[in-house]
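Visitor: give the three-dimensional model of this entry:
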Amino acid sequence: MDTMRDRFAPVVSRLLDEDPRVVVVLAEIGKDGFTEARRRHPDRVINVGIREQLLVGAGAGLALTGLRPVLHTFASFLVERPFEQVKLDLGHQDVGAVLVSAAASFDWPAGGYTHMSPGDVALLDTLDGWTMHVPGHPDEAETLLRHAVAAGDDKVYVRLSVQSNARRRAVDGERFLTVREGRAGVVVAVGPLLDPVLEATEGLDVTVLYATTVRPFDAVALRRATETAGTDVVLVEPYLAGTSTAAANDALHDVPHRVLGLGVGRPELRRYGSVDEHMAAHGLDAGSLRQRIAEFAGAPARA
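Guide: Alright, predicted model coming up:
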């Protein structure tokens, strides 16, 4: 199966053909995927070189002219390094763009900490008005990319990862999906962590919600799930642990509840290792998740 990032260039190349407003801005990373598209649209495929602040600034300038810019590089270079430009050139000027990242939290361990970005969603969440998509399958990535580009002039972040669930779900860019129903708690699995969560909760009497759009946070779906499953909520996110606990607390502000945020821990892991080893070290493998979810929710096995 191809990866989410494998889909990025072909999908956006087709969007360049379909929509004259679309323009792609790159910072060297991923340029080879747009060789043919650049021949067809030399004025709408722009490579600024390894200048990530310029990447965002140029995108904002293009948005001011009425174009729909799609900006792409690794998450650490797209969100963290040029954060001031994201805040001011896009946010303060009130113009939109589609930021599409790669490498996620630790997709390329050999690249070291410079190429890891577990705090990207939390950092963007300090700004107003961002929609954030975290697909869990290449087909979902294609759907959400198209959704993002078509979203008028909104500010949208699409977080791509090499990690993937085994099968696609019918995502719509808005709502959480109910994947499993139970009575002893609610587990919200984000993006590519759905499969580990389903394995971890097999036989446990819990409801599992699947989230691929995390901002805006689907408070309605969470409240509805707690009506039958109880108000113990576990969030399992493929980025910084606790990123969405405030959103879950806000959704349940008027009812007694408990929230546990699981995800990437704050301590830096200073060995390269593999993606699976990083997952285990952060307690995101199925065995660790099962223990932590069962202990928190006191979830019995289904009869």
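
Visitor: contacts, neighbours, all on C-alpha from now
Guide: Will do.

Visitor: what are the boundaries of the helices in the stretch 151-300 of the chain?
Guide: Along the stretch 151-300 of the chain, counting by DSSP state H, counting those that start in this stretch, helices occupy 194-200, 219-229, 245-251, 275-281, 286-297.

Visitor: for the chain, longest helix please?
Guide: For the chain, the helix that runs over the most residues, judged by DSSP state H, is helix 4-18.

Visitor: please give me the structure for this one as well, since I'd like to look at both together:
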Amino acid sequence: MRTAFATTLADAMDEDARLALVLADISVPMLHAAAERHPTRVFNVGIREQLMIGVAGGLGLAGMRAVVHTFPPFLVERPFEQIKIDLGHQDVGAVLVSFGGSYDMYAVGRSHQSPSDVALLDSLHGWTVHVPGHPDEAAALLRSAYAAQGRVYVRLSIQSNTEPQPVDPSGRLRIVREGRRGVVLAVGPMLGRVLAATANLDVTVAYAATVRPLDRTGLRAAVLLADQQDLVLVEPYLAGTSAHLAGEALEDVPHRIRALGVGRDQELRQYGSAFALNAAHGLDVPGIAASVAAFLDQGR
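Guide: Just a heads-up that it's a prediction; the model follows:
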């Protein structure tokens, strides 16, 4: 996905003189083509993430569209106040592009992990959030983000589904499989695991690569078509991040929701591969299968 980012950005900067890239010493070699072709529109501020967002806000006020990139804890958590004020309060657009998911960079520890990034941005007004599940989806969503006007967060990861899905930048849900016992909504790179985990269950599998705005109309329609109004959310970040929106979509319908994602109960302090951490959070195929089956059985 990071390669898709580098390629699409260089090409977009060829075509759109509004675009400027702001970096904080991350992915500089990968983005060499953009810097070489457009040296006056690429700014590397060093390891100064708050300044990075401030520069993006200034570029926005000057009529430019800044594309800002680093790892998620340094893009969202560390400069959160600047995101709130320099972008949100001043009501200027920008594209924040992270790479590293919740814990892709497992070897460098907690400082490089950010399962709460989407939940943090969810506390601010006016953000579009894309969570592609495949490099081809990432390329399409990045191109739409560059061409847009508002504030967009694109969350890239090393974890990927085997096959891409058609994506709608407006956020419309895609029904991948139909069933009767409930709905499982898979976000981004969770789709492949969800399909494998529910292969023997009579459930609808819906897919979202855009989570803000969440397609509440499409989600409601899918849940109402099932015999059981049961919904399982499977997100690659903090568990329950989208539960409040799903609840609002179904507020006049008796329903049950189970939210799967990175655990909230305690900080996981063990080290291991991203795939081992998936298992520890119940986000591997066996963990998802067990959680979904147990939840649906409780609703009988």
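
Visitor: TM-score for this pair?
Guide: Superposed pair, TM-score by TM-score structural alignment, normalised by the length of the second structure: 0.97. Supporting alignment: 296 aligned residues with a C-alpha RMSD of 1.1 Å.

Visitor: rewinding a little: and the helices of the stretch 151-300 of the first structure, which is most packed in?
Guide: Of all those, helix 194-200 carries the top mean neighbour count, a mean of 21, counting by mean count of other C-alpha atoms under 10 Å.

Visitor: residue range for it in the second structure?
Guide: Helix 194-200 of the first structure corresponds to residues 191-197 in the second structure, going by TM-score structural alignment.

Visitor: what's the mean deviation for the matching stretch versus the first structure?
Guide: Per the superposition on the first structure, stretch 191-197 of the second structure and its aligned residues are separated by 0.4 Å on average (mean C-alpha distance after the TM-score superposition for the first structure).

Visitor: identify the residues contacting residue 118 of the first structure.
Guide: Taking C-alpha atoms under 8 Å, 6 or more residues apart in numbering, we find residue 118 of the first structure in contact with 104-106, 238-240, 264.

Visitor: circling back to that earlier point, export the helices of the stretch 151-300 of the first structure to CSV and tack on distance to residue 4 of the first structure?
Guide: Listed next are the helices of the stretch 151-300 of the first structure as CSV, based on distance: least, C-alpha to C-alpha, whole Å:
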stretch, distance to residue 4 of the first structure
helix 194-200, 16
helix 219-229, 26
helix 245-251, 27
helix 275-281, 16
helix 286-297, 22
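
Visitor: how about these, which one is nearest residue 36 of the first structure?
Guide: Closest approach to residue 36 of the first structure among the helices of the stretch 151-300 of the first structure (C-alpha to C-alpha): helix 275-281, 32.1 Å.

Visitor: that closest one vs the second structure, average offset?
Guide: Using mean C-alpha distance after the TM-score superposition for the first structure, the mean distance for helix 275-281 of the first structure is 0.5 Å.

Visitor: got a list of contacts for that helix?
Guide: Around helix 275-281 of the first structure, the neighbours that count as contacts under C-alpha under 8 Å, 6+ apart are 106-109, 269, 285, 288.

Visitor: mind redoing it with 10 Å?
Guide: Outside of helix 275-281 of the first structure, the residues that reach it under the criterion C-alpha atoms under 10 Å, 6 or more residues apart in numbering are 105-110, 162-163, 238, 263-265, 269, 271-272, 274, 282-289.

Visitor: buried ones among those residues?
Guide: Applying a neighbour-count criterion of 16 or more other C-alpha atoms under 10 Å, the buried members of the contacts of helix 275-281 of the first structure are 105-109, 162-163, 238, 263-264, 282-286, 288-289.

Visitor: if we can go back for a sec, okay, buried residues for the longest helix of the first structure please.
Guide: For helix 4-18 of the first structure, the neighbour count (16+ other C-alpha under 10 Å) marks 4-5, 7-10, 12-13, 15-16 as buried.

Visitor: can I get the residues you listed in a markdown table with distance to residue 39 of the first structure?
Guide: Compiled in a markdown table, those are given as follows (distance: C-alpha to C-alpha, whole Å):
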| residue | distance to residue 39 of the first structure |
| --- | --- |
| 4 | 24 |
| 5 | 21 |
| 7 | 19 |
| 8 | 18 |
| 9 | 14 |
| 10 | 14 |
| 12 | 14 |
| 13 | 11 |
| 15 | 15 |
| 16 | 12 |
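
Visitor: for residue 58 of the first structure, state which of the contacts of residue 118 of the first structure is nearest.
Guide: Closest to residue 58 of the first structure, out of all of these and judged by C-alpha to C-alpha, is residue 104, at 23.3 Å.

Visitor: alignment lookup: the closest one to the second structure.
Guide: Under the alignment defined by TM-score structural alignment, residue 104 of the first structure corresponds to residue 101 in the second structure.

Visitor: before we move on, back to that, which bit of the second structure covers the helix or strand following the longest helix of the first structure?
Guide: Helices and strands here follow DSSP states H and E; after helix 4-18 of the first structure, the next one along the chain is strand 22-26. Counting by TM-score structural alignment, strand 22-26 of the first structure lines up with residues 19-23 of the second structure.

Visitor: distance from the chain centre to the matching stretch, please.
Guide: Mean-position distance between stretch 19-23 of the second structure and its chain equals 20 Å (C-alpha atoms, centre = their mean, to the nearest Å).

Visitor: how close does that stretch sit to the first structure?
Guide: When the first structure is overlaid, stretch 19-23 of the second structure sits 0.5 Å from its aligned residues on average, using mean C-alpha distance after the TM-score superposition for the first structure.

Visitor: I'd like to know which of the helices of the stretch 151-300 of the first structure lies nearest to residue 24 of the first structure.
Guide: Going by C-alpha to C-alpha, the one of the helices of the stretch 151-300 of the first structure nearest residue 24 of the first structure is helix 275-281, 29.3 Å.
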